Every structure is written in structure tokens, then in C-alpha cells.
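[1] Sequence and predicted structure below; questions after.
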Amino acid sequence: MPAMDLTELLSLNEGEPPAAPPAEPPAPAQRPAFSRTIRKRDGSTEPYIPRKLNGWGEWAASAFGDKVDWSRIVINVMSAMPETVSSAELQEKLIQNCLDMGTWSYYRMAGRLYAPHLHKSIHGAGIPTVAQLHARMVADGVMVRLDYDADDYAALEGIIDHARDYDTPHFALHYIRRKYSLQNRATGQEYETQQFVYLRMAMALAEQAPRDARIDLVRRFYRAFAEKKISAPTPNYVNLGTRLRGFASCCLYVAGDSEASLAIGDHIAYRMTASSAGIGSHLVTRSKGDPVRGGLIEHMGKLPYYAALGKAVHANMQAGRGGACTTYYSGFDPEAEVIAHLRNPRSTEDRKNRDLHYALVTNRLFAEKAAKNERAFSFNVYTAPRLTALFFSDDAEGFRREYERLEADPAFRKEWFQPRELLLTSLNEALETGVAYLANIDEMNRHTPFKEPIHSSNLCLEICEPNRPYRDMRDLYSDREVGWIEVELLGGERRRLDFSAALTRNGRSIFAGELKEGEQVTSEAGETFVVSRILETYAEPEVALCSLGAIACDNLPEDDDAAYEEAMYLTLRMIDYCIEHSHYALPHIGVTAKARMNAGIGLMGVATTMARKKLRFDTPEGREELHRIAERHMYFAIRASLRVARERGLPRWIHKTRWVDGWLPIDTYNRSVDALGDFRYRYDWEALRREIIATGGIGHSCLVAFMPGESSSKALGQPNSIYPVRDATLGKTDGNVTIRWAAPDSDDDACMYQSAWDIAEVDMLKAYAVFQKFTDQAISADLWRRIRGDEKVGSKDLLAQYFAMFKYGIKTRYYYNSNVASGVSVSDGGRMSEAGDAGACEGCTL
């Protein structure tokens, strides 16, 4: 059938019965009467023309060979056609019959039918120009006027390509329509189809570029989005080009051991939830029964503060649903056993809090105690402040020495517990509820470019960045850095330095917060002085933020590294724009975010890359391919960040990272990974190191994090994140949007998808370990377990998973998906995080 142009496609309204009857036609008396009248979209009617329905079916199927049967679809529609039918209803019946076939190719066929249906439904008789649509959206108040003139819009008209919609699976088009396109959700007025969404985003991101380079940058952004090479988080889709400036994805804060700091933490959670961010919290405070104000008051413990935090998070809505928070607690905390049960529905009401998710934070010493089934003593910031500080550091041996010193100290009052029992409690909770998470604090503080303590991760456990507690609410609303350190110099002079002031010590960059007594340092101005005493410190408080993006690796050629670097560069440019132009409800968070320039770039479509090569996630050969993917990803993330640094300069706080010393993830990864495959580097890392040192660092404080990406992967038409697929076809629900999803080419014998349910948990952890090697942050590392009949998961299996995390250097473990957790069935998709993601933030679901 000859190709139709867009005008022809939009003009088709009806069809004809197939030339051949079904294989088993019903008896003539039972055959339904064919419609003789078509009611067109403008309200007029015309006689039914059979040729057109066949034309629709044949055209929609023309790209898929023998994987689809267009005549069968047409027959199905004809057999159920009423006497009179509208052209829109006829089109919808064709689409629905394609969807009912339940394969990737039929979903693409449905997309080819759905695209012109969308254009007609939203735009009417003809698709408007970009200028026309934007003028209408500005007039209706759903978009702001962007700084482009008539000549610019004329040039942009030659960039947008609506024909791309005809090569998009139905579920991606539908998801973008319902979730990402700008519309008046109160009246139901729709404005944008897919390509308009991508061009609006590209125009907003390039608006501040120099005029002579702006249209080219729009073109590059637009092509990257439209060709589905890069992925943006939900806030970018729905806020770029509008009055809304909430782009933050992930928010991590730590509250200190004071009434003021705990109250500030609740305030942060409340305001940042309203700004579309997901929350990761850690309350580093004393425990139930500890003295307050010299013993005048007995501490009530963490549960009342968790209750307040949960309500603060759920007080504000994100796209029609409450916010979400994962709170972190130490395995050595005296209240850990109680906290581990807080989400369990069988817990008593006074020991239950289902408003939060919980992550158990442990270290290597805890793991060793659990492995040997030895007892350990609990502690917190009040009972053992130095030990607590070492817990959140890269000095694992220092922690061990201090622990053993206190263990031998008869004056130190000890409360003993069994780490193995606590661990099994948490692991069983994960199996039953899916949402009891794990974090390895040693690895988070060791395999990292950051020099300062990391206390926790974020809502989805892929972000690992430093933060510090606030002690004064006014600091949150400051538009400048507030930390300082007061020192006495040799000779008696007292001097106050900004906490983050850059200094040089023995030829290495440090910041003032690292000063130690007796050191000789040189200021940025070239003055050399010796610190005699540290008199007082007011550490810079910080809420850690991370802005996200992702690369769709399956949509980038394996042999085109230039294209991969370009995709990385554009993703970082997008992140830069969002950091610089976001509205910060709490101004000091904007100050520190811009000083850090934290990025988290993940991957989408890894399962498809593996399937096309018929590789498994649980074999050495499969892990070698994962190594190739992970190495390429980090290498070009660094190269792209260097490019950004040369264009706009280094982040103000780059001296707080190891990048300035030429740090690379290959320096600090866990060497146990080497035994998992025959791994060889494809890129010249030492040359890259020299370039980093010569540049003075890179353009961002961190670069890579593997988030779930459950939302944006639907728009891409790809499997999400670095996960294997659960099944080749799935029903996926996000809020009020339900789609029928299929893995790309899953109905092609050339592809071999491995189900996540068929990968043993330890084998999945080994696959994650390969990615963790090249990751400066962490992974939302899901596990899957299919439980058959009355099968019981033994303690040995659960402990083996935990110890594998430590053996292979994995920082975090996210959902533990089982087909029995919370009643989720494998046949329904079986991922616990389907329910969990529904309560997650708009940013962290990417």
C-alpha cells in the first residue's frame, strides 16, 4: 500500500469489511448487520465506504510484516459494528482490538492508529503550527511566553516532526497524553500531542543560550527527546515552559539531636514534598528513656518524631497523591527492633507507623556480628557521640577501634542485642511487605567522590550525598552560605573563616571545615598561616538535592560513542538548567544545590539490550555485557561533565570532592566484583584522570545514580532502569493512568528476555555489583522472589542476600518483590513497587 501523507491520514474516518470472511464465519442468520452510516467528527454523516477501514488496517500493519494480521483486526471490528457508528468510535475499536492482541507489534500498530486519532481529537482538522499552539496556551494561562521571535518560530516549524508519533507504541503515546502533556485538568482541555511536549521542553531548556546558538540547541534537545535517547523526570515534563519552577527530584536531610533540629526536619519534609520532591530522612537523635535537660525530662524516643514526620509528608499532595518518605535508622540504635516492625500490620497501634518507609543502616562490623551470631551493644549520638560520628565516615577501622574500646570500658553502660535477630526481622519484613530497605553505610562513605559524611540515601535509595543538620530555622531561609569556623593562629590572632572556604594543605585542596590544629595552610589569596587552635565551629547545614535524568541505552548505537557523549552532555545541560532555574521554597537549599551541582544520571532499556544479544543477567557472559554498559555510561558522564566545566566553570564546592585529586570510581570499587566475569576496560581511564586533574575537577559533584524510572520509561517505550523485565507484557498503573505495556521486540525470536522472577536474588545482586563498580552514587536495587504454594523462604537464604551485598560492595537494596507481599500476584505484574511507586514522589519515579 503506498504511503499516506498526514493530510490523508487525518481524513480517514471509516472502513470496509474484509475481502475474506473469518475462518469460521457464523451462520448467516447470526451475522450482525453492517453499518451503513458513518457519523463524522463534525457531526455530518456519510455512507459507509468499506475501502477506508481496510485502508486503515493495512496501513497500520504495514511496518510489522507477519507479526500482525490487519485483516483479523478489521474482521473483529466489523463483527461488532453497530448499524451507525462514529468515525472516532470506529478508530477506537481498531485500537482496542490491537491492544487485545497483547504483543509488542500489535501495541505499535495500535500506536499508528492512535496517533492520528490523537491529532484529530486534540487539534481538530489540522495540526497547528508551534507558534499558533503556544500563543493559545499562553493566552489560556497554561504556558509562559518564551523568548522566541517570529523568525525563531519559523525555524522551529522545520524542526518538529509529528510523523514520529506513528512509530511510537500506543502505551507511550497514551502515557504522555495523560501524564505529561500540558492541559487544564479542571476542564479537561488538552493542548499538546507528543512532539509538542518535546519541543516545549527543548525550547525552555535552550531559552537562555546565546541567540546565535539557541535554535541549534533546541534542535539537539528536541531530537534527543523525540528519538527517545534521553529521559527526563516528571517535573521537567510538566513544568518546563510554565510558571511552575519545581524541578528538584530527590531531597535528603538529617536532623540532629535537638528539639530545634528535629522541628526543622519536619519543616523541610513538609515544604519539599509540596515542591514535588521525595524525602529521605535520618534522625540522628537520642532514644527512648535517655535524659533530656540534665534528666529533668525523659526522652520519648523516635516514634513520636516519626509520627510527626509521616503527617508532614502526607499533608501535601503530588499530582493527586500524598508525598512519600524513607527514613533511615541505624542497626545499632536502641530502638531498632521496634522501628523494624513499624510497617507491619500485625504490630500494636502504639508501635505502628505506615506513613513512612524504613531503611536499616548497617556497616561491616554489624555484618560480621550477624555472620558469627555474636551479640553487640546498642548506642546513639547521646550515649556514644564519637562512635556515632565514625559510623557515618569512611574510617571503618576507626569505628572498630572505638567500638572495641567502649566494649572493654566497664564504665560505659551497655545494652546488648543480637544483630542476626534484628537483621532477620528486617529481612522478613521486606519479604512480607516489600518495603523494608537496606543501606551499607561503610560503602556509601568509602566508594564515593565526596569528602564529607553521608548519613543516608533518598526515598528510592539511589542517591548518596553529604548533608548536615540545621540548628536554626533562619538558616533555611538564608540566601548565602552560613557556616563558619573560628581559629586561633600561631601568634595569637583569632580569625573566622567561612566553613567552605577553599584552602591548600600540602599541595592538596581542602575546605576550612577540614582544618586541624597545628596545620599550615594557604588561602585562595596566597596567604600562608598555621592554625594553633580551633575555637568554635558552626558547620554549614545542608539538605542534599539531586536532579535526575537518564540515558536510553538501547536507543543509542553501540558503535557510536559520539552520540552517547552528546546524549550525556544534553542530559547534564538539562540538569544544570533545572538546578539554576528551580524555585527553592527554602532558599538555603538553593544555595547549597548550586554550590554542589549534584547530578544523577541513570539508564533505561538495559533489559532490551541484553535481550537483543540473548544474554542473561545471571551468567558471566551477561555480566560482561553489563560491565560494558556501565563502563561506557560513567566514562561518558565524566567526559560530558568535563565539557560542561569548560563552558560554565567548576562548581563552587568542587573542592569538597575527590574529583580535584583525579578520583575515579575504578579506584575505590569493591575488588570482589573482579571474580564475576572476564572484565576488561574499553576506555583510557588514566588519560581521563589526567584531564580531570588538569581541569581542577569536573562540572558536577556527582554524576551517576540508577533510579527506578517507572514513569518515564513508559514514555520512552522501554523497560525501566537496569532491571530485567518481569514479563514481556504487563498492565501498569500510575495514579489514574493505566497502560498495556510490552517489552520492545518481545514477540521477535531474535530477542530473548529473561524474567526478573527467574533470577535468584544473589545472582541479581552480582549484576548490580557490576553497575555499582562504576557508580559514584547508588542503585535502587530491586530483588524478586516467586514463592510457590506453601514454600518458605529460609533464614539462610535471606542472610545470604545480605552478606552478598557486603561482599560485592552494594550500597543499598530497595524493594524486595514477592508474589505474596501485600497480596500482589505475579500474574498482575508482581512488583511490590507498583504499589509503592504510586505513593512515591513525582521526581524520584523519574
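    Perfect, thanks for sending it.
[2] can we go C-alpha only for contacts and neighbour counts from here?
    Will do.
[3] for Thr383, what are its contacts?
    Contacts of Thr383 were listed using CA atoms under 8 Å, 6 or more residues apart in numbering, and they are Arg286.
[4] And it, how far from Arg413?
    Applying CA to CA, to the nearest Å, one obtains 9 Å for the distance of Thr383 from Arg413.
[5] Use this one as the comparison:
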Amino acid sequence: LDSPLDELDSIYDRYHQVARLSKHAGGIGLSYSRIRARGSLIRGTNGHSNGIVPFLRTLDASVAAVNQGGRRKGAACVYLETWHADIEEFLELRDNTGEEARRTHNLNIAHWIPDEFMRRVETDADWSLFSPSDVPELVDLWGDEFDAAYRRAEAEGKALKQIPARLLYSRMMRTLAQTGNGWMTFKDAANRTANQTAEPGKVVHSSNLCTEILEVTDDGETAVCNLGSVNLAAHLGEDGEMDWARLDATVRTAVTFLDRVVDINFYPTEQAGASNSRWRPVGLGLMGLQDVFFRLRLPFDSPEARELSTRISERIMLAAYEASADLAERHGPHPAWSATRTARGVLHPDHYPDAEPRWADRWTALRTRVAATGMRNSLLLAIAPTATIASIAGVYECIEPQVSNLFKRETLSGEFLQVNTYLIEELKSLGMWDARTRDALREANGSVQDLGWIPEEIRARYRTAWEIPQRALIDMAAARTPYLDQSQSLNLFMASPTIGKLSSMYAYAWKRGIKTTYYLRSRPATRIAQSARGTAAATAAPTVPVPQQAT
């Protein structure tokens, strides 16, 4: 949802919309960048505003009270632009210390970051903080227009405060390290390549709860996306190679189904129904990428794995766009077709001159066809987390490496103790899956790196997310980005995060053109505390410290 307007009626109307969406199992992404900052003048009463935090406290209580279809408590993420003067208080919302009246323990928080801020972090320049009541235009601008307006506001003396950009950035990193929250999402990258932002006034103001959806919003349009995921593990042929023809067929079926959901779905709010009918976006993603790499015996951070990942995303986009053109030929393009970049002949990969498509002839044919038929859907690709459905399907979730070779997962469907069956098969073939290896695996919390009797090649292949360089995860995500017209839920992993390491990692993600990132996973948050061992341990099996997969 777009930010409520800077007026009381709009703020409380947005509470109502969020409650309605949450009641019907919607995960909420909500901008709050239009609400005036603390201390700003309220002309009607000649008083001063308390800023965004008290309103977010009310939202926090509402999200906890209105659960998702009676099955789990509501979930929401609030996005704030980094020039907002309440940004420092925003960073403290998830803290476990301080004034409880200014904490929101049920809300996730995320930053909506313009490139200008990151450039000033690079150059160690100052960063100006404003109240939206003084610079209302900044919320609806991105790229060069935002940069010019921001600098003009500075020159006109409208800033409430200046702070070294690196100091604010380090505070953002500290919040990530302490809470895993304060997700880093990049405003300009999101808008620059978005199919829906071709016309002035159409702006992506935030992502969703899981940071994979990027759609335009305004006061009258609430972005909605119908999600689905392809199980890649089911698309390996008997020869051990990707079955591209089968993948095409699956994608065509999935797009057809997801498009039909647009028509038959129930929309809790008028704004959601209007937006979805106008743009008809869907979000087809994937899961089981790690399974594919295991079966092909590819280390997750190998060049071959990165290339295969990119080709998979390219093929899914090709098949999805072709399916959408098929639907447009039968039913007509979506109502907002003329307002998209695609209608102007610009496909999403065109924004990435370094992208090298493998199936060039199919892309050429697709361009010709889309120019004639249009597309049924404005957006088609988004990689969601898939935590629960991947467990049900028995594969690793979305695009992530495994977090352990042995872990317990807790989902709404129950608890699952999972052991890496691919590792077991390889070790059995070598005669190494014995009591010694099993005990060592438990003692090492699911890591094989210190099990020296296992061949080095196997240990490299079965590294966990904690043992893979995060640069490799970012590079793989950047390589598939040209073939994702929305975004991807990209978790990053750091066993013992420091502000210095995090600063470098997220700056690198920005430079590589990543649109959004999701949780920062730190090692202590993924472990289950080891139970105390009493005297019964001599006769009973010892309690195993099994890592827990975060959902």
C-alpha cells in the first residue's frame, strides 16, 4: 500500500484497509513516507506533530489483533525513505530496550533507499533529513528527478537536520545486526526497470512483506500479486540435465492459472480490486534451486551454478511472457497495457546491457509477437520465500543455499527433522555413512567442513549458507535480475555480523543492481538451545543441538 496521506482521515482509513487485507490472509507492505516528522507544525491547531511512531504503535496493535484468516497473527512491513526526519526513531522500533511506548514488536521495518544516499555514504558526505510536509514531492520522485529535488530542498534550507551519511548507514547496519530487520531495498533500482513506471506519476513506493513484489501504488491503488512457484527439482531429466521443454510447459500452465486467479479472486478492499484488474500482475517464482545443484554436483558458488541459475530464470521469463502473449491474443491485453514500458517496445532485460540471452531467436520472435498482441499481464516474475510449500514439496526453499545438512523446521504444517538426503546418498556410495560420520555431523551442527575423512570435493559441495561467501549469493542474484521483472526475497547470511562487514556487503549489493534484500540471518538466531543434560544422559541418547531453519 502507498503511504497514507498526511492527514488524520487518511491515516485511519489505511488502518481499516490493512485490517481488511490482514483478515483475509494478506501479508502487508506499507509505506509511511508521507506522514510529517516529529516536531512539524500542525497548522490547524498550532501544535506540533508527534511524528510517525505513535501511528505505527497503533498499526502494530492492529496487526497483532487482526490475524490472517484465523490461522496466524497478521504480518506487516513498514517502509520509510531514508530522508525522513524520523528515520533515527524508526531504526529503534524493534529494539528490546528503551521506551516501550515507542517500540513496535509486531511490525517488520524496511528502508526505501535512493541512490543519492548510497552515493553520499561512498563519499562520506552529509545527509539531510526532512519532514514530508516541507518536501511532499520527494515521495513521488526517483532517479535524476529525485536527486535534483532533494538538492534543491537542501539549498533552500528546508532540512530539519543534517547527519553524516555514514553515521546513519552504520546505524542501519546495527539494526540489521541486532534484529535482522531494517531490510535494505533500493528505490531507484526498483523504479528504473519497473514495467509499470513508464508514465509520469506512476511510482513504486515500497515492496511487500517479503520484498519480492514491486508494483506501483497510490491512494486509490493497492498493489496485489498472485504468487506461485515452480519446483525446479521436478524438471531434471533422466540424463541429469534440465528438461527445458517440461519447464516451458509448467510455466505456461502456471501463468494461465495465476492469470485466472485475477478474475475469480476475492478482494478485501476496493483499491486492491481496482489495481489488480487494471494491471493483472502475477508473480511466478521458483524453489528447489539448491536441489538442482546437489543433483548436478555443482557447488553453490561455482561459475557453472551461477550460469545455470541465470539460464533457468531466463527460460522461465521467456515461457511466462510467451504464455501472457497467448492469453492476450485470446482475451486481449490488460487494461493498462498502453501505460507500460513493454507497450513501448522495452522488455525487462533491455535495462541490462550486459545481459547475454541464450535463446536470442526466441526473444526476437517474442518481441514481434508482443508488439502485435500485447500482454495479458503487466508483471510476471517474482521469487517469494516458499518456506512452507518447499517443505511440503520436499525441496530446499526458493533460491537459497541450505542452512545446514541437519536441521529442524517448524511451520504451520508441523515440525520436520530434515537430513540432507543428497549428502547421505553420496556418503553411502563411498561407504562413509556410518556411526562416526553421523555423530560428527550432529556435533558439528550439520556442517561437514571439519570432517576431514570426507573428500574435499564433497565438503565443498555441501557447504552451508554460513560457509558460502555472501558475495557469491549477491552475484548470483544480480545475474538473474535481468530476468525478474519484479524482485526476489534475498536473505543474506552472516554468522557473526559486524557493522563493517555488513556495510561492505550491502554496498556491494547496491552496486550490483540488486533491487531488494530480505532478512539478515545471523547464526545464533538459527539454533535451538541445547537442552541441559542430566544424569539420565548416561542411559538415554544425548540431546542433539539441531539448527532450526528460519521461516
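    Ah, there it is. Note that the structure is a prediction, hence the values are computed from the model and not measured.
[6] what TM-score do we get after superposing?
    The TM-score (TM-score structural alignment, normalised by the length of the second structure) is 0.85; 494 aligned residues with a CA RMSD of 2.2 Å.
[7] Tell me the residues of the second structure aligned with the lengthiest strand in the first structure.
    Longest strand in the first structure by number of residues, with DSSP state E as the criterion: strand 528-538. No residues of the second structure are matched to strand 528-538 of the first structure when aligned by TM-score structural alignment.
[8] next structured bit after that strand?
    The element immediately downstream of strand 528-538 of the first structure (helix or strand, assigned by DSSP states H and E) is strand 544-552.
[9] if you line the two up, which stretch of the second structure does the helix or strand following that following strand fall on?
    Using DSSP H and E, the helix or strand that follows strand 544-552 of the first structure towards the C-terminus is helix 561-581. In the comparison with the second structure, helix 561-581 of the first structure aligns to the range 244-264 (TM-score structural alignment).
[10] What is the neighbour count of Tyr15 of the second structure?
    The burial metric for Tyr15 of the second structure, expressed as a neighbour count using other CA atoms under 10 Å, is 18.
[11] Give the helix, strand or coil label for it.
    helix (DSSP: H, G, I helix; E, B strand; the rest coil).
[12] Next: Ser504 of the second structure.
    Of the three states, Ser504 of the second structure takes helix under three-state DSSP.
[13] For it, give its distance to Tyr352 of the second structure.
    23 Å.
[14] So for the two, which sits in the more crowded spot?
    Using other CA under 10 Å, the more surrounded residue of Ser504 of the second structure and Tyr352 is Tyr352, with 14 against 10.
[15] for the stretch 101-250 of the second structure, what spans make up the helices?
    Taking DSSP state H, counting those that start in this stretch as the test, the helices found in the stretch 101-250 of the second structure are 115-123, 143-155, 165-179, 187-192, 244-264.
[16] Now tabulate the ones you listed in a markdown table and tack on distance to Leu56 of the second structure and mean neighbour count.
    Written out in a markdown table, the entries for the helices of the stretch 101-250 of the second structure read as follows (distance: least, CA to CA, whole Å; neighbours: other CA atoms under 10 Å):
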| stretch | distance to Leu56 of the second structure | mean neighbour count |
| --- | --- | --- |
| helix 115-123 | 24 | 16 |
| helix 143-155 | 26 | 15 |
| helix 165-179 | 18 | 20 |
| helix 187-192 | 22 | 22 |
| helix 244-264 | 31 | 17 |
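[17] Do a quick rundown of the strands in the stretch 1-150 of the second structure.
    Using DSSP state E, counting those that start in this stretch, the strands found in the stretch 1-150 of the second structure span residues 28-31, 41-42, 47-48, 76-81, 107-113, 126-129.
[18] Nearest approach to Asn420 of the second structure belongs to which of the ones you listed?
    With CA to CA as the measure, strand 107-113 is the member of those nearest Asn420 of the second structure (31.3 Å).
[19] which residue lines up with Val591 of the first structure in the second structure?
    With TM-score structural alignment as the matching criterion, the partner of Val591 of the first structure in the second structure is Ala274.
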